[in-house]
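**Q** below are the sequence and a predicted model for it; my questions follow.
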Amino acid sequence: MTDEQRLAAYDEFAQGVRAELAQVSERMDDLRAQDKVKTATYRQLFAARITLKDIDRRLTERGL
């Protein structure tokens, strides 16, 4: 794999993480609007959002 291919793969990964983060946040907003913040689904989404935010932060720190 060339350096250009690696960078393209990382860029694609970063886009996917950010898209998933947006989807998770949107689903959480929907559940919050329905007052379902105590559900297992909401808690799973909350954990996923924390993980995705951390990955996004690390990518951003490295300029990706």
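**A** Yep, that arrived.
**Q** please count neighbours and contacts with C-alpha atoms only from this point.
**A** OK.
**Q** now do the helices in this structure.
**A** Along the chain, counting by DSSP state H, helices occupy 3-33, 40-61.
**Q** now these as JSON lines including mean neighbour count?
**A** Output for the helices of the chain, formatted as JSON lines (neighbours: other CA atoms under 10 Å):
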{"stretch": "helix 3-33", "mean neighbour count": "14"}
{"stretch": "helix 40-61", "mean neighbour count": "14"}
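**Q** put this next to the first one:
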Amino acid sequence: MTDQERLAAFEAFADDMRAELADINARMEELRAQNKVKTATYRQLFAARITLKDIDRRLSDHGL
């Protein structure tokens, strides 16, 4: 794999991860609007959001 292919793969990963983060935020907002913030689904989404935010921060720190 060339350096350009590796960079393209990392950029694709970053785009996919950010899209998933946006989807999770939207789903959490829907649950919040329904006052379902104590549900297992909301808590699972919350945990996933924290993980994805950390990955996003790390990618941003490296210019991706």
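**A** That came through fine. Computed from a predicted structure; not experimentally measured.
**Q** just list the residues touching the most centrally placed residue in the first structure, thanks.
**A** By CA atoms, centre = their mean, the first structure has its centre lying nearest to L21, at 2.8 Å. Contacts here follow CA atoms under 8 Å, 6 or more residues apart in numbering; on that basis L21 of the first structure touches 49, 52-53.
**Q** now do 7 Å
**A** By CA atoms under 7 Å, 6 or more residues apart in numbering, the contact list for L21 of the first structure reads 49, 52.
**Q** corresponding residue for it in the second structure?
**A** Aligned counterpart of L21 of the first structure in the second structure: L21 (TM-score structural alignment).
**Q** next one: its match from M1 of the second structure, what distance?
**A** L21 of the second structure sits 28 Å away from M1 of the second structure, going by CA to CA, to the nearest Å.
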